[in-house]
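> I need the structure of the sequence given here:
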Amino acid sequence: MILVTGGAGFIGGNFVLDWLAGSNEPVINLDKLTYAGNLDTLKSVQGDARHHFIQGDIGDRTLVDALLSQHRPRAVINFAAESHVDRSIHGPGEFIQTNVLGIFNLLESVRGYWSNLSATEQAAFRFLHVSTDEVYGTLRASDPAFAETNRYEPNSPYSASKAASDHLVRAWHHTYGLPVLTTNCSNNYGPYHFPEKLIPLIILNALAGKTLPIYGDGQQIRDWLFVKDHCSAIRRVLEAGCCGETYNVGGWNEKTNLEVVQTICALLDELRPRQDGRAYAAQISFVADRPGHDRRYAIDAGKLQRELGWKPAETFESGIRKTVQWYLDNHDWIANVTSGAYRDWINTQYGA
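Modelled structure (predicted):
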């Protein structure tokens, strides 16, 4: 049995579905169900005896201690995090609470549980912490991609809180011997993505006839990773990663934000043309850049490929086509997730 935290969010939910599609090993799924947690994502495994969902906070020591004691997982995979840069700028407190204090409490619960296992069980146990490339800061156009040896230079409240959580995980390994693994991934995209992030926001705004907001000049560069590829990387690191090590996970797909939006527009022109015959690109609108916006992220995933034999299965072209098609085919999921609270957030961030 494994314990997954944040398993109703975008990446965590995809991981739970991917895990149960390829394994009979049960999953205990702990999620607080904040605005980005969505049980509709897990509808296909409702009633599946291998999936046990518990609503709760990773910072609730009493709850986490009880879950660990009752279910005795062989691994904990932590996806639980506040993860949106824009939200961290408007309200950093929640990010400190979850990504720093929450991780501290989770580590302490796991350490207590692990300390009481037999020597054989201790040796087999793993705590896998899922983090982000944003902890490394920003890159110039000529800089090499982020390697695991890059120093941390976080530039937003979100990335600073994730950097802190990474440091806590490292410290709990070196001080207490907790067998940890850390992955730092690039920008994920794919099915079940909450529509505050760039790709789902652009798809849904385009279909609704709204403007397609792009920060600044749109030349910010990100490395894009299809979420199912990220799931396969996490499985591989859990299976064969070396305790105490960090593994960068990337898609080898550097694209500017403008290129991403233009690609989505072209796919929608093909798959769901506008009734007036115009191109979706006509809806693009450039808005004021956000404070401290990092110019470029890029991941060097060579260590993961060399040492563990992993590489992504999807190109950006194949992954983005699958993503756009998924949003076209899943109107009910979209309707349920786009609540009044979500619309209020979009108005706050981009203007009504």
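> contacts and neighbour counts: CA atoms only from here.
Fine.
> show me the strands in the stretch 101-250 of the chain, by range?
Ranges of strands in the stretch 101-250 of the chain, per DSSP state E, counting those that start in this stretch, are 126-132, 180-185, 187-189, 212-215, 221-226, 246-249.
> can you redo these as TSV with mean neighbour count and distance to E196?
Formatted as TSV, the strands of the stretch 101-250 of the chain follow (neighbours: other CA atoms under 10 Å; distance: least, CA to CA, whole Å):
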stretch	mean neighbour count	distance to E196
strand 126-132	24	18
strand 180-185	24	19
strand 187-189	22	12
strand 212-215	20	11
strand 221-226	25	16
strand 246-249	26	23
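> can you tell me the helix or strand for I28?
Element membership of I28 [criterion: DSSP states H and E] is strand 27-31.
> quick revisit: need the strands of the stretch 101-250 of the chain in a markdown table with distance to L33, can you?
What follows is the strands of the stretch 101-250 of the chain, written out as a markdown table (distance: least, CA to CA, whole Å):
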| stretch | distance to L33 |
| --- | --- |
| strand 126-132 | 18 |
| strand 180-185 | 23 |
| strand 187-189 | 20 |
| strand 212-215 | 28 |
| strand 221-226 | 23 |
| strand 246-249 | 26 |
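> one more to put side by side:
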Amino acid sequence: MKLLITGGAGFIGSAFVRFLAKRHSEDDLYVLDKLTYAGNLENLNSVPAYTFIHGDICDESLVKSTLADYKIEAIIHFAAESHVDRSINGADVFVKTNVVGTQTLLNAAKEHGIHKFIQVSTDEVYGSLGTSGYFTELSPLAPNSPYSASKAGADLLARAYHETYGLDVNITRCSNNYGPYHFPEKLIPLMITNALQNKTLPVYGDGLHVRDWLHVDDHCKAINLVLRKGKPGEVYNIGGQNERTNIEIVERIVQTLGVSKSLIQFVGDRLGHDRRYAIDASKIESELGWKADYAFEEGIVEVIDWYIQEKEWWQRVLSGEYRRRAE
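Predicted coordinates for the structure are as follows:
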């Protein structure tokens, strides 16, 4: 297949490109990425062959010409502004990229007869859970941050293009991802890189917010199944069944790296901070045969070791050197 992967130089998008390059070498891979602070072509250095298109998903003429020139058959849409803190400080770019950008892609996909459109979303669109229960595909959307609201808006547009125009759309909603090549602003890579530099490890509130952790390679395996076997119009939740409090994660990193626990510093809580997320992934397991391979205790040690070994990568990322070289 000729596949367009938007945001394919970012954390999850580049993992998916690497996944396809290893397991589906017959596919032609086209990566569309704006290369913002979180997009890095170095993430694709191990990919033997792909075509890169530098641009914005909000650029209608670029999107349409890309689909036409390369005869794209399917779109896997990762491109998004995704950091909650940044959305709290400035929601405008989240609405533009996540909502308007998605609509631009959907409209072009409809016009060019795209065979499959996968909207890669997040469990955050469901809002916050109590101490028990799980999000299912039938859970109501109740986003609590500008980021999650923008993703919910994009999901609803994707659904509308299926219902109104018959576009073969699938929406995937995943729990928190972790893995290599993750920009050091999210919890796990931030704590690892800070600890390796003997910097403070800031933990929001009481540290007891709960997240379900999914290894990025397990996420990619699930999206690949949706691409090839997903039923038109269906939503698929993807979860790791690895619930941990934030403070558990931080203490695990501290213990593994052998740094002082005094580096942990509790700070004021994030505005609108959801207390707990947890995914019921039984639908994708039963209908598409997906199963997570990584146990969290195995995966987190592997990821910590990766950041130790790839110190030059994340130092370049934090310094912005890779972006200057790309320009």
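> identify whichever of the strands of the stretch 101-250 of structure 1 lies nearest to N29 of structure 1.
When these are compared by CA to CA, strand 126-132 sits nearest N29 of structure 1, at 14.6 Å.
> quick check: closest non-adjacent residue to L39 of structure 1.
Counting by CA to CA, 6 or more residues apart in numbering, L39 of structure 1 lies nearest to A8, which is 5.9 Å off, once chain neighbours are set aside.
> quick one: whichever strand or helix holds D65 of structure 1 aligns where in structure 2?
D65 of structure 1 is part of helix 61-71 when elements are defined by DSSP H and E. Counterpart in structure 2 of helix 61-71 of structure 1, with TM-score structural alignment as the criterion, is residues 60-70.
> quick check: which of the strands of the stretch 101-250 of structure 1 is nearest to R235 of structure 1?
Nearest to R235 of structure 1, of all those, is strand 126-132, at 10.0 Å by CA to CA.
> for L62 of structure 2, what are its contacts?
Taking CA atoms under 8 Å, 6 or more residues apart in numbering, we find L62 of structure 2 in contact with 55-56.
> for H54 of structure 2, see how far away it is.
Separation of L62 of structure 2 from H54 of structure 2 (CA to CA, to the nearest Å): 10 Å.
> I114 of structure 2 now?
In terms of CA to CA, I114 of structure 2 sits 21 Å off from H54 of structure 2.
> these two: which has the busier surroundings?
Legend: neighbour count by other CA atoms under 10 Å for I114 of structure 2 and H54, higher for I114 (19 against 12).
> L139 of structure 1 and I299 touch, don't they?
No: between L139 of structure 1 and I299 there is no contact under CA atoms under 8 Å: 10.5 Å.
> the more surrounded of those two?
Taking other CA under 10 Å, L139 of structure 1 and I299 do not tie; I299 has more neighbours (26 against 16).
> can you tell me which residues contact the aligned residue in structure 2 for that one?
I299 of structure 1 maps onto I279 of structure 2 when the alignment is built from TM-score structural alignment. By CA under 8 Å, 6+ apart, the contact list for I279 of structure 2 reads 123, 134-136, 174-175, 212, 237-241.
> what about the helices in structure 1?
Under the criterion DSSP state H, structure 1 contains helices at 10-22, 61-71, 85-90, 93-96, 103-115, 119-124, 157-176, 198-207, 227-240, 257-271, 302-308, 316-329, 331-337, 340-350.
> A36 of structure 1 is nearest to which of those helices?
helix 10-22 (7.6 Å).
> and the closest one, how far from structure 2 on average?
In the superposition with structure 2, the average deviation recorded for helix 10-22 of structure 1 is 0.7 Å (mean CA distance after the TM-score superposition for structure 1).
> that helix aligns to what range in structure 2?
Aligning helix 10-22 of structure 1 against structure 2 (TM-score structural alignment) gives residues 11-23.
> contacts for the matching stretch?
5-8, 27, 29, 38-39, 43-44, 46-49, 78-79, 180-183, 216-217, 220-221.
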